[in-house]
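Colleague: Task: produce atomic coordinates for the following.
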Amino acid sequence: MKQSNICMITNIGPHYRYPIFNLLGEALNTDFYIGDRLQFEIKTFDYHALTGYKKTLHNIFINKFYWQKGSLRPLFGHYKYFILDGEPFCLSSWVIILLARLMGKKAIAWTHGWYGREGAVKRVVKKFYYALHSKLMVYNEYSINLMEQEGIDRNKMVCIANSLDSDKDMEIRRQLGPTDIYSKHFNNSDPTIIYCGRLQKIKKLDMLIDALVELKAEGINANIIFVGKDTEQVDVDRYALQRGVSQQIWMYGPCYDDTVLGQLFYDAAICVSPGHVGLTAIHALSFGCPVITHDNFAYQAPEFEAIKPGITGDFFHHNDTHDLVRVLKKWLGQNDCQRNQTRSAAFDEIDSKWNIHYQLDIIRKITND
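Modeller: Alright, predicted model coming up:
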């Protein structure tokens, strides 16, 4: 096998990133050095199953900062490109970047970039840190625009987007068609709103219940399905009971079967995440479901950019339940023809950018100079 010239050193191997990592291993012969833990719980994939896996690094934490033990060794090998997390809290990354410059090698950041809520000190640190890299692969154009305003060279940045298991989701998508899963459960033909993800306080799910109450008062009936584990005793079902809409909600619980999830998204009228939306947006759009979330982008995850207002979803004013209701009314009233047009637009958005093959092409171009 051809010797790899690409080395990826990352803090952890999140479960959702296995498809893109494995594709990079297969298509670009990338080698991987992956950290063993973070300071919070995250589901990881089996590192040994990854094409190109070389070593698990031990992350040593000092408050928010950490050092990846053994991460400097690949620098003295045959690699030309080093793809890093673009995480200033990783002290060993600073050393790798500086040594790579001295050795004529290239450090590439795969990063969230700017959020838009950075304080003065963080802005200075980030600008200096990113200036040391040869290229910046940033999750969305929103962050790239903010970074350009901070004086970072636009030509140095490229949008890498984000992805789930694109190929698997495409296969599932091809098998989907309308079912009666919601009408059978709720015993009505009212449109169903879906929330999918962990049930956490930061997701502000009480807003969805309040919106349901307000819609009902206006004579608009709808259902809500909550798919996910209640990790923080949010007790959405108890709140729905207090508000008198418990018959209109379905506490589905956690589900990790994409075939089942694909159908739930496909048949839903809209996916709503009142807090930040994250990869739920990509998940929903992959199966043709439009997405609604709030409009304060500094407090959003990068995937909000897959939402094109009026086309693949919409935004409501941050923390404003009445505005959420206003937006919901637009989407809950879609007829079958409009819903099919939305599905098609959602598929087009995912196929154009938010998939592993788009990401592979970006990295191939960057490491082929």
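Colleague: For the rest of this, base every contact and every neighbour count on C-alpha atoms.
Modeller: Will do.
Colleague: list the helices and strands the biggest helix by length in the chain packs on?
Modeller: Looking across the chain with DSSP state H, the single longest helix is helix 336-352. If you count contacts as 3 or more CA pairs under 8 Å, 6 or more residues apart in numbering; DSSP states H and E, helix 336-352 packs onto helix 280-286.
Colleague: Check the offset of the helix or strand just after the helix it packs on from the chain's centre.
Modeller: On the C-terminal side of helix 280-286, the nearest following helix or strand under DSSP states H and E is strand 291-294. Relative to its chain's centre, strand 291-294 lies at 14 Å (CA atoms, centre = their mean, to the nearest Å).
Colleague: What lies in contact with strand 291-294?
Modeller: Strand 291-294 is contacted by residues 270-277, 281, 284-285, 300, 304, 307, 312-319 when judged by CA atoms under 8 Å, 6 or more residues apart in numbering.
Colleague: would you list every one of the strands in the stretch 51-200 of the chain?
Modeller: Along the stretch 51-200 of the chain, counting by DSSP state E, counting those that start in this stretch, strands occupy 53-62, 65-69, 81-84, 106-111, 135-138, 157-159, 192-196.
Colleague: nearest to I356, of the ones you listed?
Modeller: Closest of those to I356 is strand 157-159, at 13.1 Å (criterion: CA to CA).
Colleague: just so I know, which of the strands of the stretch 51-200 of the chain lies nearest D323?
Modeller: strand 192-196 (16.2 Å).
Colleague: name the helices or strands packed onto whichever helix or strand comes after that closest one?
Modeller: Counting by DSSP H and E, the element after strand 192-196 in chain order, helix or strand, is helix 206-217. Where contact means 3+ CA pairs under 8 Å, 6+ apart, helix 206-217 is packed against helix 236-242, helix 321-332.
Colleague: gap between the last one and the chain center?
Modeller: In other words, helix 321-332. The answer for helix 321-332 is 24 Å, by CA atoms, centre = their mean.
Colleague: next one: stretch 191-201
Modeller: The answer for stretch 191-201 is 15 Å, by CA atoms, centre = their mean.
Colleague: Buried residues, that stretch. List them.
Modeller: P191, T192, I193, I194, Y195, C196, G197, R198, L199, Q200 (16 or more other CA atoms under 10 Å).
Colleague: what's the most distant pair in these?
Modeller: P191 and Q200 (24.2 Å).
Colleague: picking up where we left off before, run through who's touching the longest helix of the chain.
Modeller: Contacts for helix 336-352 (CA under 8 Å, 6+ apart): A269, I282, L285, S286, F287, G288, C289, P290, A306, I311, T312, Y358.
Colleague: this one as well, want them side by side:
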Amino acid sequence: MRNAMDEVRLVVQPTVSHYRAPLLKALLEQQVLPLSLLGRYANSEDRQSRNHIRSASAEILRRVDELKFREWRNLRWERGVVPSVLRGEYRAYVLEGRVYTVSTWLALALGRAKKTPVFLWGHGWKRPESGLKRTSRVAFYRLSSGLLVYGDRAKEYAVSVGLDADRIAVVGNSIYATQDLIDHAVPNRPSTEEDFTVIVSVRLTSRHRVDMLAEALALMSPGGRRTRVIVIGDGDQAETLRESFEQAGVAAKFVGAVYGAESLAPYYAVADVAVSPRASGLNIVQAMGFGRPVIAPEIDPTSGPESELVVDGHTGLQFPLDDIGALARALQSLRDDPDAAVRMGQAARERVLRTHTAEAHSAKIVQAVKGWLDRDR
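Modeller: Coordinates of the predicted model:
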């Protein structure tokens, strides 16, 4: 039986949701660094029940201790974390890098005082900050023994405001295991297909701006291929969006929430391109993993670092934020050049298989934490 003092206590970021299951499985199965997982089971983007995020399977939940918490507005207190650090129950801790979690501030301070390493894991900076917000976040991160972030821009900005580059590791993000992507690979779309099919896979909330896609498709000049849309996801804007596509004269099929590579593969198999109008995240990793190019905004303060995977002209196309005309032109260019869409889709899949599988994600987390622990021994 393992001794807890040899283990690293890792808080799952952000929650023990269905899309975290492949990563959690990889973390639990790796043999390099003994881990004990703790995570929140409550998975909701907001208080609308239709925006609820499905939890991981019962098998995964059995292997992750439940993290109880209380919230008041933006502030959160995670129960049990501070007493555990105070007692020194684990060799080190990896906590969610959420600046509004009061218990994490105290855990970081206690870790410093007791010489117990406390690392942070999260997005880091999604956008530049100033004033008290930036000062608070810099102080928060400086208390940690190391910072795990999802993307390169977060690290670059952290270094620009004075944080130590050697204490920041870019670990990426993931949604599927390598074998899932191999087992459920979809063929390239033939250039002779009569339909030009656009797929969008997001939670159907106002922040994701799927209505922009309807407007952009209505602006496209006529072409030789019929345009249709597959909308994957559910949320409180579903009915409004149905009306938007209908008014735009675009054939849109709403299939609801779909989970798992096996269930999603048939939809991506008939799609030419994926679009993420706003608030991009793991939907980019999903689409690229299935070998589809992604059209997304150049710089979007509501998007996660996964948007960095969209390299204009290589793994997809970018358009200026909220520029519906530019989005229409990007769609039209791939409709009229299906070979380019296939080429970008192949590059997109290769990138995800190389850097954004659950195994790659797990390895980067473990390598960074173990490296810091070994260096500080």
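Colleague: And the TM-score between these chains?
Modeller: The TM-score (TM-score structural alignment, normalised by the length of the first structure) is 0.88; 358 aligned residues with a CA RMSD of 2.5 Å.
Colleague: just the buried residues of stretch 191-201 of the first structure now: which is nearest M157 of the first structure?
Modeller: When these are compared against M157 of the first structure (criterion: CA to CA), the nearest one is G197, at 30.7 Å.
Colleague: Kindly indicate which of the buried residues of stretch 191-201 of the first structure lies nearest L328 of the first structure.
Modeller: Using CA to CA, these come closest to L328 of the first structure at I193, 9.2 Å.
Colleague: Skipping adjacent residues, who's closest to the residue of the second structure most remote from its centre in space?
Modeller: Relative to the centre of the second structure, and counting by CA atoms, centre = their mean, the farthest-placed residue is G224 at 35.6 Å. Spatial nearest neighbour of G224 of the second structure, excluding adjacent residues (CA to CA, 6 or more residues apart in numbering): E194 at 7.6 Å.
Colleague: just F65 of the first structure next, same as before
Modeller: That would be F89: by CA to CA, 6+ apart, it lies 4.7 Å from F65 of the first structure.
Colleague: And the one you found, what's its match in the second structure?
Modeller: In the second structure, F89 of the first structure lines up with Y100, judged by TM-score structural alignment.
Colleague: Quick one: residues contacting its match.
Modeller: So Y100 of the second structure contacts N74, L75, R76 (CA under 8 Å, 6+ apart).
Colleague: Who wins on neighbours among these?
Modeller: For these, counting by other CA atoms under 10 Å, the largest number of neighbours falls to R76: 17 neighbours.
Colleague: wait, doesn't that residue sit right on V99?
Modeller: No: the criterion here is CA atoms under 8 Å, and R76 of the second structure misses it with V99 at 9.6 Å.
Colleague: How many residues are close by whatever residue of the first structure lines up with M288 of the second structure?
Modeller: Matched to the first structure by TM-score structural alignment, M288 of the second structure sits across from L285. Look at L285 of the first structure: counted by other CA under 10 Å, it has 32 neighbours.
Colleague: Skipping its backbone neighbours, what lies nearest L285 of the first structure in space?
Modeller: Counting by CA to CA, 6+ apart, the residue nearest L285 of the first structure is A346, at 4.9 Å.
Colleague: Now check the second structure for the residue matching that neighbour.
Modeller: Aligned partner of A346 of the first structure by TM-score structural alignment: A348.
Colleague: Tell me how far its match lies from V229 of the second structure.
Modeller: Distance of A348 of the second structure to V229 of the second structure, computed by CA to CA, to the nearest Å: 21 Å.
Colleague: In terms of neighbours, single out the busier of the two.
Modeller: Between A348 of the second structure and V229, A348 has the larger neighbour count (other CA under 10 Å), namely 27 against 23.
Colleague: returning to what we had before: so the residue nearest to L285 of the first structure versus Y53 of the first structure, what's the distance?
Modeller: Counting by CA to CA - A346 of the first structure and Y53 of the first structure are separated by 34 Å.
Colleague: Grab the most central residue of the first structure for me.
Modeller: Most central in the first structure (CA atoms, centre = their mean) works out to L279, at 2.8 Å.
Colleague: picking up where we left off before, and which of the buried residues of stretch 191-201 of the first structure is nearest N29 of the first structure?
Modeller: Nearest to N29 of the first structure among those, with distances taken as CA to CA, is G197, at 33.3 Å.
Colleague: That closest one: what's it in contact with?
Modeller: By CA under 8 Å, 6+ apart, the neighbours of G197 of the first structure are V227, G228, K229, T280.
Colleague: Spatially, which two of the residues you listed are the most separated?
Modeller: K229 and T280 (14.3 Å).
Colleague: which one in the second structure is aligned with F226 of the first structure?
Modeller: Match for F226 of the first structure (TM-score structural alignment): V231.
Colleague: What helix or strand is its match located in?
Modeller: strand 226-232.
Colleague: can you pull the contacts of D237 of the first structure?
Modeller: So D237 of the first structure contacts S246, I249, M251 (CA under 8 Å, 6+ apart).
Colleague: Same list, these, but as JSON lines with distance to M137 of the first structure and secondary structure please.
Modeller: What follows is the contacts of D237 of the first structure, written out as JSON lines (distance: CA to CA, whole Å; DSSP: H, G, I helix; E, B strand; the rest coil):
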{"residue": "S246", "distance to M137 of the first structure": "45", "secondary structure": "helix"}
{"residue": "I249", "distance to M137 of the first structure": "40", "secondary structure": "strand"}
{"residue": "M251", "distance to M137 of the first structure": "38", "secondary structure": "strand"}
